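S.K.: kindly generate the corresponding structure for this input.
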Amino acid sequence: MMGIVFGTSGWRGILCEDFIMDNVRVVIRAIADHLIASGEQHKGVIVGCDTRFMGQRFACEAARVLAGAGVKVYLCERDTPTPVISFEILRRHAAGAVNFTASHNPPEYNGVKFSPSWGGPALPETTKDIEQRANRMLGAPSCATLSLEEASSRGLLERIDPRQAYLKALEEKVDFDAIAHLGKVALNPLYGTGRGYLDEPLKQRGIPYIMINDRLDPYFGGQPPEPSESHIPDFIALVKNDPAIRLGLATDGDADRFGILDSDGSFIEPNYIIALLLNYLIRVRKLEGGVARSVATSHLVDAVARKHGIPVFETPVGFKYIGELISQDKIIIGGEESAGLTIKGHVPEKDGILACFLVAEMVAREGKSIRELLERLYAEVGRFITRRDNLKLSPQLETEYADKITNLPAEVAGVKVKEVIRIDGTKLLLEDGSWVLFRKSGTEPVVRLYGEAATEARLAEVMAAGRKFIMG
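M.R.: Below you'll find the model as predicted:
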């Protein structure tokens, strides 16, 4: 094993390879030592997991290690969505949370995500400290632990179910009375933690719904638990073949990402959902503030912001940067093209459950389909079409990449480069309003190529030019 490395959402690895119990104990002990060093250990730590293999087992072992270090643990009784864990940190004024999740990754992965006391994903300075502590302990004797029974008897362990508190708080942020007039809704938690969260508010109000993939399955039905168009063909077919369904609402494995289907079964890109909700929250909800988006997210968001005269905060990829702005109460909504968003007054973490219900509220109150709402928005601010491709690099191309990205072209697809943005990857803004972004993966020989333009034809030109620049 090369060592413990925290990415944008914690440390992830493949089960039975690097993600093994000994390494998990080391990472959890490193988190405990980080909290002790910061003097926050007395506040307690939420411990939860998603529905992956060994999730509950890992969570219980984490509780034993934390308790062995003298840190109080609030152990979730069942698999729990990531945004709910974030909510519980804030509700209990806890020191943070340890969450065993690999989010939308394939089933052979698991991960440890640490969230500090402010409720969002840990910032780089925090994860770097935990990473260094963990790597110093690799190969050392086993960490001291307490049994769950002894931890409980010493007052160091409390079992919790944060579901009802979260759902009650959600009622303050979503107009469920409006949703009650929407009509039939289709739900798809993708065998993940959204079970009991997507359906319960509808069930309580007698709102008609149909739900699929709502049982525990660590294989996630043979697909990664990601609510993207390519991974939910059964859900698309369900909505398409039932004319009574007004919306399809899906969440990923840990319910921090969302997937939206219009009434005809068509998949709506997250980029467009973020922009539509921004417009809705300003125009209908009358919320005030700016908007945050990652560098890879559509400039349709910017066009809506210009229309309403509000500032745009462009962030690196990684929701922690958007979460900071939510915590500082600077923005109405923050979102990423990878289907994460949250809003003013909510948790500083991606929340796919909230996103789904906000879309349902918007469609119900506007009385139009998502496609109709999007066409109306295009008529007001202009059309934006986005795409993302993964470019796999040969060893030679990987060696050449650094030189290429240093010596950028003066124009792309016949249009001059107006500005270069390097806050995360390399983004070229063109004079006609289109743009292209190159982001190299930190874990594999892949460059993520993003592009946006006003028409499909122009986008095809921009993407082809971007591909040619990288691949030669």
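
S.K.: please make it C-alpha for all contacts and neighbour counts, starting now.
M.R.: Noted.

S.K.: need the helices for the stretch 301-450 of the chain, in chain order.
M.R.: For the stretch 301-450 of the chain, the helices defined by DSSP state H, counting those that start in this stretch cover 319-327, 352-366, 370-381, 395-406.

S.K.: and this one, so I can compare the two:
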Amino acid sequence: MTKKTIETKPYPDQKPGTSGLRKRVKVYQQPNYVENYIQSIFDCLEGFEGKTLVIGGDGRFYNETAIQKAIKIAAANGFGKVLVGQNGLLSTPAASNIIRRYEAFGGLVLSASHNPGGPEGDFGIKYNVANGGPAPERITDAVFQRTQVIEQYQIIEAPDLDLGAIGTQTVGEMSVEVIDPVADYAELMAELFDFDAICDLFSSGFTMTFDALHAVTGPYAHEILENRLGAPAGTVVNGTPSPDFGNGHPDPNLVYCKDMYDALMQPDGPDFGAASDGDGDRNLIIGRGRFVTPSDSLALLAANAHLAPAYSKGIAGIARSMPTSAAADRVAEKRGIEMHETPTGWKFFGNLLDAGRVTICGEESAGTGSDHVREKDGLWAVLLWLNIVAVRKQSVDEIVTEHWAAYGRNYYTRHDYEEVESDVANAIMDDLRGKLDGLPGTQINGAEVSSADDFSYTDPVDGSTAHKQGIRIVFKDGSRVVIRMSGTGTVGATLRVYLERYEPPAGQHDLETQTALAQQIEIAESLSQIRARTGRTSPSVIT
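M.R.: Below you'll find the model as predicted:
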């Protein structure tokens, strides 16, 4: 085994987005593309000599190839040990847990989350720091700057490792331990939740379906739901990870999980349905006859968390991303606990969690989690829902309608316009920014604007700031329109339009969502002209 220094040239497009660097697989397959990016990460870190690095991914196409490269580069740069999931698999929350549990220096998470896989699909690399959470912007900005000037990378010239064999191997002077990707995570879930109560729920005849979407949560769900909690075999469907996600789209929403949704809407359907995404950090929750929006799910989990052992003494506070509905705010206000509004991106929750300011966090994009790790966690959300149902002995529909009767309902939807030409998307956003100062006090489609801004955030823990995080237009009646560009796509730009209005506890809670938000939908188009300027007749996805 020989350590080598390889000459290289920079790529101009290695700027990480909200969740790491995501590109088409073919981009990553360019000579030295992976090597450049990983070496740039290591070049921006200090003090890792002899320390442990965690590596794993969601099993998508190119996962094992990139992991073999990452291990050899880590060895050449002086890491003392790598912990890697068997067959290269680790869900994102499981990787966060392992970083924390084994006090690793950090970790590389190889995933493009909910984006499609396969040779024509997407791939991604994200660096997580020692608290288990995504690297903050000061690190990702430095990494990008380094990618623009990199001239060489270090690598050990050695045969590929056997990632299927649990145990210890070596690369140069560095040890590589291949670990069971599920065991530590399953033990953590058993510490957080009342597994006996959930077992009793299943033994009582409660029925459930969990769609792993041919992604990484399949092995986790089989072990926890079927093996440990006693859910019948077959509860987990599409449970074997596939490099192209079964030629599907691993995004747990009502478009890609329509069959499950249709089954849950039948009178004789399962009691409970859930799904997770490519890397296991997102979730979809559906009860018989009741889809639970991610924003409502965050509020409901926060309001009922005390029913699970880990949160029995209550929660310190809640944090949500700015585009997420204000449903959780009403829980925080009623409970007298802290409430924080942050930019989109789980990294913005890390300081709040580390400081003990909040316990539960969530984003409208189907991500919820708590202080047990520093990533959103799809199976965690599913298990907390099961714990709540088991203790309350009510259906999901009953729990949701009782919540609205106590707190009111925030009608909420998101309209995505995907793969918009970047120049067009940027022009739309720039034009909206130019209108903001003149909007307060004006009427738009019969609604009076009370405030309008481009959201900025100052971290209350370390004072760091983030600007241009999304355009907010708030109306006198409390409704709002939010428009922002997503940082998770790989082609063109995704424009996301978020629409919300509040109905008080005694109000009407049974309207169809798009009907309830018809005025806000028209206001958004009147302001942005997205459909007119992109030529789209409708959003790509409505959630």
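
S.K.: TM-score for the pair, please.
M.R.: Once the chains are laid over each other, their TM-score by TM-score structural alignment, normalised by the length of structure 1 reads 0.92; 466 aligned residues with a CA RMSD of 2.4 Å.

S.K.: picking up where we left off before, export the helices of the stretch 301-450 of structure 1 to JSON lines and tack on mean neighbour count?
M.R.: Listed next are the helices of the stretch 301-450 of structure 1 as JSON lines, based on neighbours: other CA atoms under 10 Å:
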{"stretch": "helix 319-327", "mean neighbour count": "24"}
{"stretch": "helix 352-366", "mean neighbour count": "23"}
{"stretch": "helix 370-381", "mean neighbour count": "15"}
{"stretch": "helix 395-406", "mean neighbour count": "12"}
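
S.K.: among those helices, which comes closest to residue 79 of structure 1?
M.R.: Ranking those by proximity to residue 79 of structure 1 (CA to CA) places helix 352-366 first, at 14.8 Å.

S.K.: identify the residues contacting the residue nearest the centre of structure 1.
M.R.: For structure 1, residue 340 is the residue whose C-alpha lies nearest the centre (CA atoms, centre = their mean; 4.1 Å). Counting by CA atoms under 8 Å, 6 or more residues apart in numbering, residue 340 of structure 1 touches 256, 257, 258, 270, 319, 350, 351, 352.

S.K.: any idea how far it is from residue 82 of structure 1?
M.R.: Taking CA to CA, to the nearest Å as the measure, residue 340 of structure 1 and residue 82 of structure 1 are separated by 12 Å.

S.K.: check residue 123 of structure 1 too.
M.R.: Note on residue 123 of structure 1: its distance to residue 82 of structure 1, by CA to CA, is 16 Å.

S.K.: cool, and residue 35 of structure 1?
M.R.: 20 Å.

S.K.: these two: which is more packed in?
M.R.: residue 82 (30 against 21; other CA atoms under 10 Å).

S.K.: quick one, what contacts the alignment partner in structure 2 of residue 94 of structure 1?
M.R.: By TM-score structural alignment, residue 94 of structure 1 lines up with residue 104 in structure 2. The contact partners of residue 104 of structure 2, by CA under 8 Å, 6+ apart, come to 51, 52, 53, 54, 98, 130.

S.K.: likewise residue 40 of structure 1?
M.R.: The contact partners of residue 40 of structure 1, by CA under 8 Å, 6+ apart, come to residue 95.

S.K.: residue in structure 2 paired with it?
M.R.: In structure 2, residue 40 of structure 1 lands on residue 48 (TM-score structural alignment).

S.K.: relative to residue 279 of structure 1, which of the helices of the stretch 301-450 of structure 1 is closest?
M.R.: Closest of the helices of the stretch 301-450 of structure 1 to residue 279 of structure 1 is helix 370-381, at 8.4 Å (criterion: CA to CA).

S.K.: which residues in structure 2 does the closest one match up with?
M.R.: Residue span in structure 2 matched to helix 370-381 of structure 1, by TM-score structural alignment: 396-407.

S.K.: mean deviation of that stretch from structure 1?
M.R.: Its aligned residues in structure 1 lie a mean 1.3 Å from stretch 396-407 of structure 2 after superposition (mean CA distance after the TM-score superposition for structure 1).

S.K.: sec struct for the aligned residue in structure 2 for residue 230 of structure 1, please.
M.R.: In structure 2, residue 230 of structure 1 lines up with residue 255, judged by TM-score structural alignment. Here residue 255 of structure 2 is coil, with the state taken from DSSP: H, G, I helix; E, B strand; the rest coil.

S.K.: and for residue 255 of structure 2, the neighbour number?
M.R.: With other CA under 10 Å as criterion, residue 255 of structure 2 counts 13.

S.K.: tell me which residues touch the residue nearest to it when sequence neighbours are not counted, please.
M.R.: Spatial nearest neighbour of residue 255 of structure 2, excluding adjacent residues (CA to CA, 6 or more residues apart in numbering): residue 541 at 7.4 Å. Going by CA under 8 Å, 6+ apart, residue 541 of structure 2 touches 255, 415, 416, 417.

S.K.: ok, residue 249 of structure 2 next?
M.R.: 114, 115, 116, 117, 213, 256.

S.K.: and the fourth one, how close does it get to residue 49 of structure 2?
M.R.: Counting by CA to CA, the separation of residue 117 of structure 2 from residue 49 of structure 2 is 34 Å.

S.K.: more neighbours, those two?
M.R.: Each of residue 117 of structure 2 and residue 49 has its neighbours counted (other CA under 10 Å); residue 117 has more, 30 against 14.

S.K.: what about that one, which SS state?
M.R.: With three-state DSSP as the basis, residue 117 of structure 2 sits in coil.
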